[in-house]
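>>> Need the 3D shape of this:
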Amino acid sequence: MTDAKRPVKLSCRNLWKVFGGSAEDFMRRHKGDASAEALAEARLIGAVRRASIDVHEGEIFIVMGLSGSGKSTLLRCLSRLIEPTYGEVEFDGRDLLKASEAELIEIRRHKMGMVFQHFALLPHLTVLENVAFPLSVQGVPKAQQTKRAKAMVDLVGLKGREHHYPRELSGGQQQRVGIARSLAVEPEIWFLDEPFSALDPLIRREMQSELMRLQNVLKKTIVFITHDFDEAIRLADRIAIMKDGEIIQIGAPEELVLNPATDYVAEFTRDVNRAKVMSAQSLMTRGKTHQHHAGKVEAKAKIETFAADIVAAKAPFAVVDGKGDLLGEIAPQAVIDLLAGRKAKELRP
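Next comes the predicted model:
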């Protein structure tokens, strides 16, 4: 299902988080539109400015930017862990900013899952007890807690370690416990704030693979924060790039690389391995000009997944849609040019 056909699960409009005295009065006076100069003159900090996004049901929506860009503050505003200064936030069509404290607690307990960079496991509880903890807070009967917690422990690959304590686990295993705990309440939306950034590179890649495996099974709506573009392009359906509290561009990874909206986005994506981002469709020529194709690939297949095969074959591959119908063909030379580092705009037919 395309994004256009997916229901919007979470959205915000003209969202601001301004730090400093009388920030709410300042934003009201400026009617939700203040310049950087006006903020500086008032000695206020615009951590999030003019943010508007739609997160569709079942997608991984990644917010990224450099340190201090406002990405984690945006996530906390979307979940109301901190109060926005101005703007709108809707969850399932409901104005989240009008929810009472009691209503918000219930929403967080039953509909939102959260995983942060620091695992925050309770050291005196076992793996199973840590995973069951949010269910105990909900007042779920003990037998149901245990059954659900065991299922989540199995889901994240920790079967056999149910009775271990956090100190007895590796960093990657501890993060799996955090993921299992957040999933125990069966959340409708999952907020992940740089969950893998404290892990070693090999473990980090393993956890990225684990997240993709879980997503294939669970189809969660995910808002994921990272500063790592390689991580973003591996996981994301769409990416929002932030700078100085503002969202500069939103799009699929391939779109950001091929059509950067600003020089900042172009620079941000300049060193990206394009073979990981670009699809067969982006390099193909439409129609069929060769009688023989050495193989075929789906239009959405990334270049890196078949580059070695097409170069070795020294013959074009057919490019097909999800039904197997021919869309066009891709030549070995186009792939070689991409791997050699020619600019994206030169690669498009």
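
>>> from here on, contacts and neighbour counts on C-alpha atoms
Will do.

>>> Surely Ala132 touches Gln145?
Yes. With contact defined as C-alpha atoms under 8 Å, Ala132 and Gln145 form a contacting pair (5.6 Å).

>>> So these two - more neighbours on which side?
Under the criterion of other C-alpha atoms under 10 Å, the comparison of Ala132 against Gln145 puts Ala132 first, with 28 against 22.

>>> Which other helices and strands does whichever strand or helix holds that one contact?
According to DSSP states H and E, Ala132 maps onto helix 127-138. Applying 3 or more C-alpha pairs under 8 Å, 6 or more residues apart in numbering; DSSP states H and E, we find helix 127-138 packed against helix 142-155, helix 171-183.

>>> so which of the ones you listed gets nearest Ala318?
Ala318 lies closest to helix 142-155 among the helices and strands packed on helix 127-138, at 37.7 Å (C-alpha to C-alpha).

>>> mind listing what's buried in the closest one?
By neighbour count on 16 or more other C-alpha atoms under 10 Å, the buried set for helix 142-155 is Gln145, Thr146, Arg148, Ala149, Lys150, Met152, Val153, Leu155.

>>> check contacts around Val89.
Leu10, Ser11, Cys12, Arg13, Leu15, Leu78, Asp95, Leu96, Leu97 (C-alpha atoms under 8 Å, 6 or more residues apart in numbering).

>>> Now the second one, please; I'll put the structures next to each other:
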Amino acid sequence: MRDVDIAFGRNVKAALALSDEGKSRDEIRRRTDVLMGTFKVNLDVRPGEICVLMGLSGSGKSTVLRAINGLNKVARGAVLVRHRGEPVDVTRCRSATLRDVRLNTVSMVFQQFGLLPWRSVRDNVGFGLELRGVPAAERNRVVDEKLAMVGLDAWADKMVQELSGGMQQRVGLARAFATDADILLMDEPFSALDPLIRDKLQDDLLELQRRLNKTIVFVSHDLSEALKLGNRIAIMEGGHVVQYGTPSDIVLRPANAYVAEFVKHMNPLEVFDSGSVMTPAAALRRDGDAVLLDGSGEVRLRVDRSERPVSAQVRGREMPLGHVDGSGAGNSAGLVVAPVDLPLRAAIDLRLRSPYPIVFVDDLGRLAGLCDHTEIYRGLLQHP
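As a prediction, the model looks like this:
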């Protein structure tokens, strides 16, 4: 998305001219009767990531979302979507191409479910495939697979009004996944649900994302939800993107007072990963090929020429290396080696169960740093 202006009203040209002069949304509306939905929005959403658009009501987040599939007309700028291996600007493409994008590349999950009440669960999930002209046998195979994925296979032949709100939202997810679209647009899909159901569906979405690796643009007004789901978050205010970055970027380095106000009451354990608090490898003391992990030098980690941990010693005795994954699961015996993006909450749990600091490695298995009680306390205290 490049320099996207969206304006609602008739005198758009005059409104854009005032926008270029730096006039506010309220002044532009007063002088032209045009509402500026967005001002020069720039977003680069990477394949396979969840990008969360968040802000207060009226900030422009849903306006941006609906520009991605052409539901909102763009007054100026470009919205590029990778479709059938090629970039397509949905603001300028032919109507047949835009229809093909909507049928095959971009799918949408709505806040109020968007289900067809006169159809069964099965027929709702298969609706996009039906529009695409997929034969019934293949359509049923895909629908059964996606309903099993969201835990609703036993409800396939029920009418949607027989389902609870959370189950209906799962139907919406299954319908979006059934099209096998590369990009999912989700407009506050969980906001109308009870907190416990909402939290469960967030977990379900993350689990499905680990399996399917879709590109997801997710609208939310809830910071906790954004921090839980988002690989990157765009904070919007008055039609502007005021900050775009990782959860830890936004929490640790808010761009302005508006963002700082958003994050000041959040729990740092919801967003920090271990890389946010660890002592980096470059700052650790060395003794030959050994890295000293404590002040006395009694806990040592030996690394190879590529900086990958190979063995450990504690007070001169060999110590096994235990390896855990990004959730903290695995072999936690001995000196624990973990990925650098391990959530801080998981790191604290591991450190409580181990007498030694935790060693962190990057995605190539090279030493990235360590985390001990000092790093944990310092990381928690640095949050304002």
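
>>> Fetch the TM-score of the aligned pair.
Counting by TM-score structural alignment, normalised by the length of the first structure, the TM-score of this superposition works out to 0.88. Behind it: 331 aligned residues with a C-alpha RMSD of 2.0 Å.

>>> Any idea how many residues pack against the closest residue to Val127 of the first structure other than its chain neighbours?
Spatial nearest neighbour of Val127 of the first structure, excluding adjacent residues (C-alpha to C-alpha, 6 or more residues apart in numbering): Glu162 at 5.0 Å. Neighbourhood size, Glu162 of the first structure [other C-alpha under 10 Å]: 18.

>>> aligned partner of Glu162 of the first structure in the second structure?
Matched across to the second structure, Glu162 of the first structure falls on Ala156, judged by TM-score structural alignment.

>>> repeat for Phe229 of the first structure
In the second structure, the position corresponding to Phe229 of the first structure is occupied by Leu223, as judged by TM-score structural alignment.

>>> any idea how far Leu128 of the first structure is from the equivalent of Leu116 of the second structure over in the first structure?
Aligning on TM-score structural alignment places Leu116 of the second structure opposite Leu122 in the first structure. From Leu122 of the first structure across to Leu128 of the first structure, the span is 11 Å (C-alpha to C-alpha, to the nearest Å).

>>> Next: Arg109 of the first structure.
In terms of C-alpha to C-alpha, Arg109 of the first structure sits 18 Å off from Leu128 of the first structure.

>>> burial count for Leu327 of the first structure?
17.

>>> is it true that it touches Gly287?
Yes. Counting by C-alpha under 8 Å, Leu327 of the first structure does reach Gly287; the two are 6.1 Å apart.

>>> what about Asn216 of the first structure, how many residues close to it?
Around Asn216 of the first structure there are 11 residues (other C-alpha under 10 Å).

>>> same thing with Gln169 of the second structure?
The burial count for Gln169 of the second structure: 26, using other C-alpha under 10 Å.

>>> Can you tell me the closest non-neighbouring residue to it?
Using C-alpha to C-alpha, 6+ apart, the closest residue to Gln169 of the second structure is Phe113 (5.7 Å).

>>> Please apply the same query to Arg43 of the first structure.
Here the residue nearest Arg43 of the first structure, using C-alpha to C-alpha, 6+ apart, is Gly20, at 7.1 Å.

>>> How about the contacts made by the aligned residue in the second structure for the one you found?
Here Gly20 of the first structure is matched to Gly9 in the second structure, going by TM-score structural alignment. By C-alpha under 8 Å, 6+ apart, the contact list for Gly9 of the second structure reads Asp33, Val34, Leu35.

>>> any chance of those residues in CSV, plus neighbour count and secondary structure?
Converted to CSV, these look like this (neighbours: other C-alpha atoms under 10 Å; DSSP: H, G, I helix; E, B strand; the rest coil):
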residue, neighbour count, secondary structure
Asp33, 16, coil
Val34, 22, coil
Leu35, 21, strand
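
>>> okay if I get those as JSON lines plus distance to Gly166 of the second structure?
Below are these laid out as JSON lines (distance: C-alpha to C-alpha, whole Å):
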{"residue": "Asp33", "distance to Gly166 of the second structure": "40"}
{"residue": "Val34", "distance to Gly166 of the second structure": "38"}
{"residue": "Leu35", "distance to Gly166 of the second structure": "35"}
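
>>> one step back: so for Arg109 and Leu128 of the first structure, which residue has more residues nearby?
Under the criterion of other C-alpha under 10 Å, the comparison of Arg109 of the first structure against Leu128 puts Leu128 first, with 27 against 18.

>>> That one against Tyr165, yeah?
No. Applying C-alpha under 8 Å, one finds Leu128 of the first structure not in contact with Tyr165, separated by 9.1 Å.

>>> Find residues that contact each of those two.
Joint contacts of Leu128 of the first structure and Tyr165 (C-alpha under 8 Å, 6+ apart) do not exist.

>>> what's near enough to touch Ser220 of the second structure?
Val52, Leu53, Met54, Gly55, Asp187, Glu188, Ser191, Ala226.

>>> which of the contacts of Val89 of the first structure still touch in the second structure?
For those, the contacts that persist in the second structure are Cys12, Arg13, Leu15, Leu78, Asp95, Leu96, Leu97, with contact defined as both residues aligned by TM-score structural alignment, their matches' C-alpha atoms under 8 Å.

>>> The corresponding residue of the first structure for Thr32 of the second structure: neighbour count?
Aligned by TM-score structural alignment, Thr32 of the second structure pairs with Ala42 of the first structure. Other residues within reach of Ala42 of the first structure, judged by other C-alpha under 10 Å, total 14.

>>> Same question for the one 4 residues further on.
The number of residues packed near Gly46 of the first structure is 23, by other C-alpha under 10 Å.

>>> got it, and Glu206 of the first structure?
Neighbours around Glu206 of the first structure, by other C-alpha under 10 Å: 13.

>>> would it count as being in a helix?
Yes. Assignment of Glu206 of the first structure by DSSP: H, G, I helix; E, B strand; the rest coil places it within a helix.

>>> what separates it from Phe224 of the first structure, distance-wise?
17 Å.

>>> Kindly report the same for Ser279 of the first structure.
23 Å.

>>> Please compare these two by neighbour count and tell me which comes out ahead.
Set Ser279 of the first structure next to Phe224 and count neighbours by other C-alpha under 10 Å: Phe224 wins out with 25 against 20.

>>> For the more buried one, list the residues it contacts.
So Phe224 of the first structure contacts Ile60, Phe61, Ile62, Val63, Phe191, Leu192, Asp193, Glu194 (C-alpha under 8 Å, 6+ apart).

>>> Where does stretch 89-101 of the second structure end up in the first structure?
The alignment places stretch 89-101 of the second structure over residues 95-107 of the first structure (TM-score structural alignment).

>>> Flag every buried residue along the matching stretch.
Leu96, Leu97, Leu104, Ile107.

>>> just to confirm, which helix or strand has the last one in it?
Ile107 of the first structure belongs to helix 101-111 when elements are defined using DSSP H and E.
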